[in-house]
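> sequence first, predicted model second:
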Amino acid sequence: MQNSYYAPRISRYLRQAEASFAAQRYRDCIRQAEQAERFEKRNPNTFCWRALSHMSLGSPAEAHQILAQAQALFPDNARVRVLAGKVLMDLGHYEAARAVLEAALTLDPSIWMAWANYSTVLYTLQDYQGAKDAIRRALEIEPADPGLLSNYANTLKETGAIAESLAVQRQAVAAAPTELPVRSNLLYTMMFDEATTPQDLLREAQACAALMLPPGSRARPLQAPADTGRIRLGMLSNDLYAHACAYFIIPFLANLDHTRVEVFVYALNGRKDNITQKIQGYAEHFIDISATPADRIPDLIREAQLDVLIDMGGYSRNSPLQYMAHRLAPRQLTWIGYPGSTGLDGIDYRLVDNVTDPDGHEAYHTEKLLRAPVVSAAYFPLVGRPLDAYAMAYRPRPTPALENGHITFGCSVNLAKISGRTLRMWNQVLARCPGSKLLLECAGLDRDPVREPLLARMAQAGIDSERVICIPRRGENQYLIYHSIDIVLDTSPVTGGTNACDALWMGVPVVTFAGQASHERIAASIVASVGLAGLGCTTEAQYVDTAVSLAADVAQLNALRLSVRQMFEASPLFDAATFCRWFEGEIADWAGSYRQPGQVERPAGDGVFFGGRWHRVEEIIVAVIATLQAGDTDGLANVLENISAKWSKHWLVAYALSEGAYRQGDAGTALELLIESATLRKYSLPLYRLLLARLDECGQDKTVLADFLQQAFGLDLAFLEAQPLPSMHEIAGIPAQPEAAAA
């Protein structure tokens, strides 16, 4: 029979599906759409209702499959493509989402949701000007929607228009005062305004917190762990991929004592990359809850009977706080992801230090301040490709002013951070340093719609555009850009964090202004922790004087530059192990207040926890030597990367990379890496013997090594040179395997 015979029945099922979806009865909606499909297989509405319901039930993968079929059947249906783009966004496939949404807009540019989703995709991909243009198109169609207004305000913020952004955010909040995403966007934007006080932020955080639980609702009582097992530590985050937080999360997980602590990591975002894989390897339990229905998430986390749960997002997108408001662990704290008070009674502690939050900052928080001894997190560079930390390209170089003949100030930053205060201070520094330049690396500076408004703002502040070097941000230049900068001029009120660590590790001093609130003091904490507290300034005038003083003596600046990395790598900021021991002591005290935490046995000595088990150092050394002997390049890189997550610099890694470079005929790089290995592993005579041979091969002077051997061992150079060249096993300090000895 023809479909027209069943048209009334199909129409009835589709109306029922629409009504069920509106009533949030998503499973009923799916069943009714499936009933309609029994009578008409090729109706795009049945696919859309099923996909929408699966998305609402937290199953984007299922929705993706449905919409892939729908796109094949209905290639010219714009609504199908809009939904497909949204699902791809939810799955973290932003480039694919962009292509699908562009196709939808070509088919029908009148769909406001298509423009809104397209804007979100471009925003995530850091095309902020494109995102602003797209959301404007959505507002032309739907001008009063508070969500669109809030997203438009976000794009204004990211392109540096903070005052305009705040005005639009407040308009959105007035239209939807109980919408948490809208309200939290206002809170976050307030941090970029120099007029915002710590009290302002606390009040707005409390207003956001009040929206977390419906009026009259209460968190369910917890069942505390009853056994004597390890401390159960949970981490809840939306950013477990190549994100700024990874530079602190990975060394933390790799250096935790897993005999004392059992780690549960909960991912709110389905996006996965090589960083996600590393995090999975250093946690006993990695639970992807991105497809879990929101109302199921609190119970799922409670089932783990955690002792401690860490919020790692605050009021950023897809906030963990909306779940932690229900009290999911006896102790809950906030760390890294958001630089301020949550205002939420259910968060017990905020992990800080004495510089980000000195005495008196208790008044700006609803949480107790848990102050780390020196710095509130440990940083490791190049967490996505840690072996590059040994590469020549990433070693500090002489300050570029020696070659350029002028000082190049610089900043690698999001445009949103370039505030009026920042421009005032930059203008004064440049005015007092004639001939100097200012290098800015920001997303989109290769495009006129991004670059020209920035230069106009700078001109209004008195900065001549001829003195500004604009460079578009590229991931591969994250550290290399600092070879072109003499002094970093930090931003304010939102200061550098990960990028301040990047600069210092590359040897570049960072001048920063420490304001009142926590988010204004992050970089000041970082420079203080590496022994450069004088670069953390408390007035604008001091900021300018400090930058000018550094620039005035290029020889002294160069000497500082060539010593900063050593200072950094000897500092608490680089010492994840000590930070983790302190943190373990704190959470052991918490758990000990209601149970006796236990511990599991592990073999004696140091090692690395990865892939669910403990790997002793001796086992790791054997694996490295075996892969070296076998010429297994990929296997060697895998083992060395696992080592590097715990020890950012280790003699074994430098030695193995040296051997690899030597086999490839790169004697110069091999020698540099061998020197680094010997520096990291003092008093290894086999290593020094090999180093002597390599120095001879490269025609390098041996005087420094000869003096060291005499002072450390009382040995003459000739004695060591008379010894045979050591084998890999002798250098590693392990017995040769029987088959190797026989060969």
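Received it, and whenever you're ready, just let me know what you need. Numbers count the residues shown, from 1 in each chain.
> C-alpha only now, for contacts and for neighbours.
Noted.
> all strands of the stretch 601-743 of the chain, in order?
Along the stretch 601-743 of the chain, counting by DSSP state E, counting those that start in this stretch, strands occupy 607-610, 613-616.
> try it against this one:
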Amino acid sequence: MSRKNEQAFRERAAADALADQGRWQDAAESYRALAEAGSQDEVLFHNWGVTLRELARPQEAIAAFEQALGLKPSYAKAFHGLSLAYRDLGAADSARMAIELALENDPGRDIFRLELIDQLIHAGEWDAALQQADRFDRDDPGYPVAQNLKGLALRKTGSMAAALDAFGHAIDADPRFAAPLQNRANLHLRARRFSLAVADFDAAIALAPQTAWLAGLRLYAAMHVFDWRGHAQQRQTLLKRVEAGEPVAQPLIVQHLTDDPALQQVAAKTWAARTLPTPRLAERHLGFPAGRKIRIAYVSRDFHSHPVAYLIAEVLALHDRQVFDVAVINYGSGSDDPMQRRLRAGVDAFLDVQHSSDEQIVQICRELSIDIAVDLTGYTDHARSAIFAHRIAPVQVLYLGYLGTAGAALYDYVVADRYLVDERTRGFVDEKLMVLPSYQANDRQRPRPAGGDQRAIAGLPENAFVFCCFNNPAKLTPSMFAAWARILGRVPGSVLWLLAEEDEAIRNLRSHAAELGLDPAWLVFADRCDRETYLARLASADLFLDTLPYNAGTTASDALWMGLPVLTQAGQSFAGRMASSLLHAVGLPELVVATQDEYVDTAVALATDGDSFNELRNRLQENRDSAVLFDTPAFTRCLELAYLTALSGTQEGDIAVGETIAPHRSDTPWHIGNTAITSP
């Protein structure tokens, strides 16, 4: 080696050492200086590209990788780096071409094969991904990663049992590999096997404690089985990290941990920045379409027997078909359950896109020329919020499934009412608001079964005052349970009827009750059941005790529908004011209290003053069918008016629909400003 080459080698080695130390900026400057000095070393340009990617400068990284390939056109590692940089930019087609060229030049390298599988999964080509994953033998170094990716692809296809097996194979092959443990835990969580989820999350945390979102998921899974070991400290630590912008807890989980809308907003912003593409800020073409009806698309994975579907079903059918065409974009499963059959019959188009990639769904929506797109899922389980980042309609709305802000420019509007967001909390919602007289859609066709013998079936004392809460168990915090314990202690002969899905959950909560001085027998547990039985249970109870920081939503309106009063403490956040909104809409504002002490005192008073309680319950049962909460036709007209105002572009800020709105006849035009909207 010549002296000149030796010097160049040493200088590159020095730059490489800086990169090895994670001193990316210093390394990048060293590589740049060497390149400007005329280096013709393809490895230098490759390493420079790697460094530029670490500095989140993908365009410059692409230029560096291309210079490496200009010096050595068969340089497979440079094609791999180029592929990763294109992925950073969201250029999926270019990334795919680059990784295929890497494999063409070095077909046996595991890291390239695994990258192709990952790209196939993200492109929605799950069968192709599975074929590639199955080409790995057990003795291949990349086998554990291939099995983990196989599990992800199987999960996308809905093959949950096979996905569990694949994750198990990955764990068996490499017990130190944290990713499949977390992925298997997520599957257990989704299948409501919470104890198994906690065990896998604990194992994953032991191996990779800094993994994004892992700490929050573990705490959330534990809350479902009332596993409150170290809860206060874990919660405090987690929320401090959320406040610092760390990716430790998904927004929905943070809503279960705090009533602080500012922290919830930070969590949403962090989630959006870390997991979603930069929202497309393309020009929005507002205005009413010429020569056709306005097209509304409701987008979700929950168009089946699910709380969101139970609420929205009648609204979809009641939309004014003289003005609107209504489509459903269903990226959940296609099923033959009664609710999905009803939804399919109630809309103009029902598109099953479960097996389509985000990009394909975006293209479908654009081809349909959707005018108003409504996301009914938000940041809940297995949401595909990236669809909205790509802008699928001039007006994009967040509604119903997720209670709060998205923290990013995904949506133009969030639907609310004056009880959910007020002047003090308005700054914690980044979107504009559609303020309706009442927030929640409802379905007048839901059944109303009699309570019958549900008390006897459940083992409830015949003459007891029955407090109940059938909220998701994760909504029950130690503080909330302590308040309930105070109530039970002051109401002789009362019991508390709760939802629990695992024996461990029952054991844990009875243990907590004993620690608070309660007889564990005062707790009665219900398991999951069919919808009519669940509604009949609500009719058999006396008073529904709501939770904070995350209120009952569908469960609260179900209770009110069945004539069961709901007591809530109003919080500060959107999720902490849901029951308050419902109680105002059903004409029972006196059941909304401000403090926990008032919550306890009110519950005790209602349970011990039979005359007052009976008057309140009779009033609910007499007035519920005429209440604003269950006036679905009027609600639908209000929602339509908000949609039309947004699409017209005649109002720049929040849209507020009046407290009352006259019923709209489908044979008369809507008027927005001076514009009449009629069917074509």
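Cool, the structure landed. These numbers come from a predicted model, not from an experiment.
> most packed of the strands of the stretch 601-743 of structure 1?
Comparing these by mean neighbour count (mean count of other CA atoms under 10 Å), strand 607-610 ranks first with a mean of 22.
> just the residues contacting that one, thanks.
Under the contact criterion CA atoms under 8 Å, 6 or more residues apart in numbering, strand 607-610 of structure 1 has outside partners 254-255, 258, 281-283, 614-617, 620, 642-643, 646.
> circling back: save the strands of the stretch 601-743 of structure 1 as a markdown table, and put in distance to Arg432 of structure 1 too.
Formatted as a markdown table, the strands of the stretch 601-743 of structure 1 follow (distance: least, CA to CA, whole Å):
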| stretch | distance to Arg432 of structure 1 |
| --- | --- |
| strand 607-610 | 51 |
| strand 613-616 | 56 |
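> returning to what we had before: compare the contacts of strand 607-610 of structure 1 and tell me which is most surrounded.
Neighbour counts for the contacts of strand 607-610 of structure 1 (other CA atoms under 10 Å) peak at Tyr282, which has 28 neighbours.
> what do we get in structure 2 for that one?
When structure 2 is aligned by TM-score structural alignment, Tyr282 of structure 1 is paired with Gly346.
> return the distance of that match relative to Ala441 of structure 2.
Using CA to CA, to the nearest Å, Gly346 of structure 2 is found at 15 Å from Ala441 of structure 2.
> what's the counterpart of Leu207 of structure 2 in structure 1?
Aligning on TM-score structural alignment places Leu207 of structure 2 opposite Ile141 in structure 1.
> for the closest residue to its match other than its chain neighbours, give me its contacts.
Spatial nearest neighbour of Ile141 of structure 1, excluding adjacent residues (CA to CA, 6 or more residues apart in numbering): Trp112 at 5.9 Å. Taking CA under 8 Å, 6+ apart, we find Trp112 of structure 1 in contact with 137-139, 141-142.
> show me what Trp112 of structure 1 lines up with in structure 2.
Using TM-score structural alignment, the equivalent of Trp112 of structure 1 in structure 2 is Ala178.
> what number of residues lie near Ala167 of structure 1?
Using other CA under 10 Å, the number of residues around Ala167 of structure 1 comes to 12.
> look at it and give its secondary structure.
The assignment at Ala167 of structure 1 comes out as helix when based on DSSP: H, G, I helix; E, B strand; the rest coil.
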